[in-house]
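1. the sequence and its predicted three-dimensional model are supplied below.
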Amino acid sequence: ADIPDGNDAVIQVKGVLYNDVNDNGQKDSDELPISGIKVSNGIDILVTDKSGQFLFEMPIDNTRCIFPIIPAQYDVPGNTYAYIDYRKGSEQSISIGLRERSEPPPKQFTIVQISDVHVAKRSYNLTKIIEDIHEINELDPAPALVLSTGDLVNNGNVLAQYHVYLTAMKALNSPLINIIGNHDYDIWDFERSDGRLDRTKHWEQLIGPRYFSFDFGDYHILCLDSFNYNHVQKAWVEKDLSLIPKGQPILVYKHNLPTKEQLDFLAGYNTKAIFSGHWHGTREARYKDIININSAPLGFGGIDLAARGFRTIHIDGDSITFDYRVGGVEKHLAVVSPPSGSTLPQGQIPIVVNAYDTGTQVEQVAATIHDVDRPHAATPHSQPLRQAGNWSWFGHDDFSGVGAKLIEIVVHDVHGEQWRTWSEFRIDEKSGIKIEPGEDWPMFLADPRNTGIAKDAIHTPLALAWATYSGGTINMGSPVISGGKLYIGTLFTHKFDECGVTCLDARTGELLWRAKTDSSIKNSPCIGDGVVYAASVAGTLYAFDTETGSAIWTMPLGSDVVTHWDTYAPKFVDGIVYAGRGYFAAFDGKTGTELWKAKAMARQFLPTIYASPVIAGNKIYFSSHRGLYALDRNTGKRLWEVKRSLTLKASSSLPILLDGKLLCQYGGVMTAFDPETGQVLWKKLSESGHSTEGEKTPSATAAEDLGQAYAGDDTGRMIAFSAQNGQILGSFSVEKGIASIRPYQRNERTIISSPVVTGDLVIFGSTDGYIYLLDRSTMKERQKIYIGAPIASSPAISGNALFIAAYDGNVYAFAAAVPH
């Protein structure tokens, strides 16, 4: 047949669907045709006749693939389709094989979502991808499917990247389904692309159709192309859903977050959940009855400081539950309390253990106490610990006898393996630990200028007074304190019940109340006039009564915007709450009435704003991914702006106001600006030539009396700067992180926690699991405390106590032991 010519040309494709019994991809003479199965070319949907045959007429300017809509009684291999090359003629014949399942379709099963693998992104190579795949292979139960939601490669025009991806995925033990992302296009700058076919040839040759569907168990699974969701694909989706049984539950997988139009359309069906990637972060929200889930990259830290990893989705009939597995953590076991080498007071001492493995669930943890000084006089006694969240296990023991003790921890995982560790410590009858709250710490970094300077001074060495599970995961959110009570925002890991604001008694750690929110509270809350304010990633500003946790009012922060999220940490000053989501606004603290709203600060490409604004006099200063801005505090009028280029180094560091200068991590460099004009006064790289901040590590604070500022750089060092001229005064290095949280990095040293200053100490946490207390004049270590979970939260100081949160979801309180 002739080769078709012109955009209006049509290819006639005759095909047969057959039962591929031996799974060799070829129709053998004894393999029977399959009738009554839906088959599609991405435009039309046909049903195979009694001979298993079908006939398509395909316009060459739209699609190259023909694929069956696989019923639940057949296996779902990743590449069941036929690629149509129009150069082979205007009349072609194909055959597509399916294989019947050896057992009935499952009612209970697990799906793993991976996303944004980005082969050739930095140093993410074949070996490292296979390392991550092996963690998925370790899951028990094994996943029935793995769905990769786009950006398999970094450049779809480079065939070698596809070959690396496909080679790595051969290590996967579960069937793999791939969804196309923008980077997978041959040309993904749409403004420079002509037509449609030139953009997806490599994908369709090597991976499969751009959009498709299949049945698994009782569910219909719809896989979409987010970046060319044109009228042809829309029409196909409508046809596809019109042919499924009414009320059949639907799961949708796509690369980008769904638009409001897509959500409204899918809400007309029994759509249970939509899963996406693209933004390199985590976000969970509800839209009507749909759960809208966005997941972080498999192999490197997320833009919103989400840890690298993958999402598990557990299906049991109509029930869907979730878990986010932090990648790269192998049999991690740490005794938080009682810490090794410590001396502790007699009495009730908390036992806190962190135990985590990416691919293996921990089933139980037990603690055995040994009396080292009297090994024969005292019989060791054991107790099971109770689980709290994904990482932590809690207990307590009454240590009445003084002297040397040893606590042995034994972990049992689902594979039947045991992990062990121990801690040696001493009991001293002459001391005790008691929290005495003092000055309030009502907002992130204590005050409107983000100085992080405590009015109270604490003394070393510190010991754990209490630890309390907050009810959800905690990432960069930090505790705030008022009137002897502590408040913290929490994140989604398994369910929406984990999202909210938790209030604890700062003296004892006792849970006082917990208020639920519509989605995760990633940033720190703030307190003013008996109200705690918090902003959710779904775009809602909440006001809760500090005493009861009851909601006083809520206000939308652009919650109709569903395709990205960029929420500022709120600030409260003089009865007004300042917050925003891709814009900035002022709200009456008592009523929630919007007082003014600043125009959107250009297009917010990246999904989260880490920065908390600086408020001083009649000005508000804040940074975004597009620049540094000054607004009139009373009107919202823009006074000046300093634009930055849209690069991934253009981070949203929080600004600080110190010594008459506005200090900010600008484009990866510590920079001082004139607060009146925005003029650059000085800028400074770290002494190693590495940029402070690196890629969006929001770490900075100040020490006013010494004229010093502190910030982390992209090698995991905390650096002291002179506010006068940017001179580097000293530095301190942390260890490699327990998990990869820093954007685009893997197995890195990272400081995300903003340091605070109390007395002669500068204090911060690190993703290596330690809290560091440094002498701020020398930057030498005074004490370090091991939590054994990544710390992105910043400390709060009140009275004699240090309060901090960690990725394990716990809030920790430390104070110096005092004589009885």
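-> Perfect, thanks for sending it. Note that this is a predicted model, so its numbers are computed, not measured. Numbers count the residues shown, from 1 in each chain.

2. could you use CA atoms for every contact and neighbour count after this?
-> Fine.

3. tell me which stretches of this structure form helices.
-> Applying DSSP state H to the chain gives helices spanning 126-137, 159-169, 201-206, 231-242, 260-266.

4. tell me the buried residues in the last one?
-> Read that as helix 260-266. Leu263, Leu266 (16 or more other CA atoms under 10 Å).

5. helices or strands up against it?
-> Helices and strands touching helix 260-266, as assessed by 3 or more CA pairs under 8 Å, 6 or more residues apart in numbering; DSSP states H and E, are absent.

6. the spatially closest residue to Trp640 that is not a sequence neighbour: neighbouring residues, count only.
-> Using CA to CA, 6 or more residues apart in numbering and skipping the chain neighbours, the partner closest in space to Trp640 is Ala630 (5.4 Å). When counting by other CA atoms under 10 Å, one arrives at 24 neighbours for Ala630.

7. how much space separates Ala630 from Gln604?
-> As defined by CA to CA, to the nearest Å, Ala630 lies at a distance of 17 Å from Gln604.

8. got it, and Cys526?
-> 24 Å.

9. show me the strands in the stretch 451-600 of the chain, by range?
-> 462-469, 480-482, 485-490, 500-505, 511-516, 526-528, 531-535, 540-545, 551-556, 571-573, 576-579, 584-588, 594-598 (DSSP state E, counting those that start in this stretch).

10. packing partners for the first one?
-> The helices and strands touching strand 462-469, judged by 3+ CA pairs under 8 Å, 6+ apart, are strand 347-356, strand 810-816.

11. just those: most buried one?
-> strand 810-816 (a mean of 23; mean count of other CA atoms under 10 Å).

12. contacts for that one next, please.
-> With contacts defined as CA atoms under 8 Å, 6 or more residues apart in numbering, strand 810-816 is touched by 433-435, 458-470, 473-474, 506, 509, 800-805.

13. and the nearest residue to Arg286 once chain neighbours are set aside, what does it touch?
-> Distances taken as CA to CA, 6+ apart put Asn292 closest to Arg286, at 5.7 Å, once the chain neighbours are dropped. Taking CA under 8 Å, 6+ apart as the criterion, Asn292 is in contact with Ala273, Ile274, Phe275, Arg283, Glu284, Ala285, Arg286.

14. put this next to the previous one:
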Amino acid sequence: MRIAVKLTCVGLAALVTGCSSLNPFASKAAPRNPPAALEDFKQTLAVRTAWTASVGDAGTFVFSPAVAGNSVFAAAADGTVTRIDAKSGRPAWRINAGAPLTAGVGSDGNTVAVATEKGVLLAFDSDGKLRWKAQASSEILSAPAVGQGVVVVRSVDNRIAAYDAETGTRRWTVQRSSPPLTLRSAPGIAIGGTSAYVALPGGRLLALALSNGGPRWEVAVGDPRGTTELERIADLSGTPFIAGRDVCAVAYQGRVACFDATSGTARWGKDLSSEVGVAADERNVYAADERGAVTAFARDTGSGVWRNNKLANRRLSSPVVMNRALAVGDGQGYIHFLSREDGAFLARVPSDGSRVIAAVPLTDTGAVFQTQAGTVVAFATE
């Protein structure tokens, strides 16, 4: 397993003996399995760089940009938060939050939320002015989810809390237990309709009512298996993906699965281990596994459609759908464009040479990528 061990007590968020988590974003020694060499191929998809911006280094954390309306919001470990025009790439404003940050940006265009290393949730208005701050119960590693008038976060003690987007008043909290050993990763929260879909350690996906935090359903995506706590890690990875009436998710050492977003009824599930999230379109669900294979599953049945295993050990990012392509970044800063039809390579473009840690759709034909070194770049397909 290519992850460094860092002791931390998940329940108390303090360094003590008896609880631990694994940090897949910490500095790593030379890999046992070197990344696969990049094969030459004839590029058949035109990809252009729409714009590039620099926001700052991510350090050991995962910083994902947020797209809302005509703006892209991005942040860095040193406290930088910036709003970028989604068409031109020009910064509308750039501020410093006044404290180091640990999670990417959540925004609905009106409220911009980030979290500091001491678990303080900061909310800014659309002009970058501080609106409010609130103290969470412990450190926050995944981007806040903003929508329907609330800001929802999950802290590492597995407490989910919702705050009023205008005032910062805490509306509700939900506590879930944590397994003895977890990945120190950034499982996210997706807001769809009147529900928040929360990815949890232990392989659970939880749907909560945004109005009061009431549980609507809870399902297992990755069931812990094995004889040791290390073998039994099955934490959800990335952010759940809402596709129409479905919500899909993937777990480390678990499964990729889709569920009815209203009832939680399982559509299907397939064994797969991933450290990053999934993407979907009207026909398929796409997942990049921990070994570097990218697989497409039929969205209605879960049957395998295609599999590309030529990016082995390249530490892939979550995939993102762009026009007729599926784009995925790697640990050396390349973005690979695969055919949504058969997984064949269509194009490849470099970024800044550091790991691509996040990708989010910008338009039907474009997407924004953020690297570990702090480059935010928008690519468009033609």
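-> That came in fine, so what should we check first? Model, not experiment: these values are computed from the prediction.

15. ok so, going back, which one of the strands of the stretch 451-600 of structure 1 lies closest to Ile763 of structure 1?
-> strand 462-469 (12.0 Å; CA to CA).

16. with structure 2 superposed, average distance for that closest one?
-> After superposition onto structure 2, strand 462-469 of structure 1 sits on average 3.0 Å from its aligned residues (mean CA distance after the TM-score superposition for structure 1).

17. any idea how many residues pack against the alignment partner in structure 2 of Val480 of structure 1?
-> When structure 2 is aligned by TM-score structural alignment, Val480 of structure 1 is paired with Gly106. Applying other CA under 10 Å, we find 29 other residues in the vicinity of Gly106 of structure 2.

18. with Gly528 of structure 1 instead?
-> 20.

19. now do the contacts for the alignment partner in structure 2 of it.
-> Under the alignment (TM-score structural alignment), Gly528 of structure 1 pairs with Gly147 in structure 2. Contacts for Gly147 of structure 2 (CA under 8 Å, 6+ apart) come out as Ser107, Asp108, Ile191.

20. the last one and Pro144 touch, don't they?
-> Same thing as Ile191 of structure 2. No. The criterion here is CA atoms under 8 Å, and Ile191 of structure 2 misses it with Pro144 at 10.4 Å.

21. and those two? Which one has more around it.
-> Pro144 (29 against 23).

22. is it true that the more buried one touches Val152?
-> Yes. Shown here, Pro144 of structure 2 and Val152 form a contact pair, counting by CA under 8 Å, at 5.7 Å.

23. so what sits against both of those two?
-> Counting by CA under 8 Å, 6+ apart, the common neighbours of Pro144 of structure 2 and Val152 are Ile189.

24. circling back: just the buried ones from the contacts of strand 810-816 of structure 1, in ChimeraX syntax?
-> Burial among the contacts of strand 810-816 of structure 1 is assessed by 16+ other CA under 10 Å; the matching ChimeraX selection reads:
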select :433,434,435,458,462,463,464,465,466,467,468,469,470,473,474,506,509,800,801,802,803,804,805
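
25. leaving out chain neighbours, which residue sits closest to the residue in structure 2 that Tyr710 of structure 1 lines up against?
-> Aligned by TM-score structural alignment, Tyr710 of structure 1 pairs with Ala327 of structure 2. Take Ala327 of structure 2 and drop its neighbours on the chain: the residue closest to it by CA to CA, 6+ apart is Phe337, 4.5 Å away.

26. picking that back up, how about the helices of structure 1, which one is nearest Ala366 of structure 1?
-> Comparing the helices of structure 1 by CA to CA, helix 126-137 comes nearest, at 25.0 Å.

27. and that closest one, what does it pack onto?
-> Partner elements for helix 126-137 of structure 1 (3+ CA pairs under 8 Å, 6+ apart): helix 159-169.

28. could you pull out the strands for the stretch 151-300 of structure 1?
-> Counting by DSSP E, counting those that start in this stretch, the strands of the stretch 151-300 of structure 1 are 176-179, 212-216, 219-223, 250-253, 271-276, 283-287, 290-294.

29. what span of structure 2 is the third one aligned with?
-> If I follow you right, that is strand 219-223 of structure 1. Under TM-score structural alignment, there's no match for strand 219-223 of structure 1.

30. next, the angle from that strand to strand 271-276.
-> Counting by axes from the mean of the first three to the mean of the last three CA atoms, to 10 degrees, strand 219-223 of structure 1 lies at 30 degrees to strand 271-276.

31. picking up where we left off before, now render the helices of structure 1 as JSON lines, adding distance to Lys14 of structure 1.
-> Shown next, in JSON lines, are the helices of structure 1 (distance: least, CA to CA, whole Å):
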{"stretch": "helix 126-137", "distance to Lys14 of structure 1": "38"}
{"stretch": "helix 159-169", "distance to Lys14 of structure 1": "29"}
{"stretch": "helix 201-206", "distance to Lys14 of structure 1": "19"}
{"stretch": "helix 231-242", "distance to Lys14 of structure 1": "20"}
{"stretch": "helix 260-266", "distance to Lys14 of structure 1": "33"}
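
32. nearest to His396 of structure 1, out of those helices?
-> helix 126-137 (32.8 Å).

33. which part of structure 2 lines up with the closest one?
-> On structure 2, no counterpart of helix 126-137 of structure 1 exists by TM-score structural alignment.

34. just want the most central residue of structure 2.
-> The residue lying closest to the centre of structure 2 (CA atoms, centre = their mean) is Gly238, at 3.7 Å.
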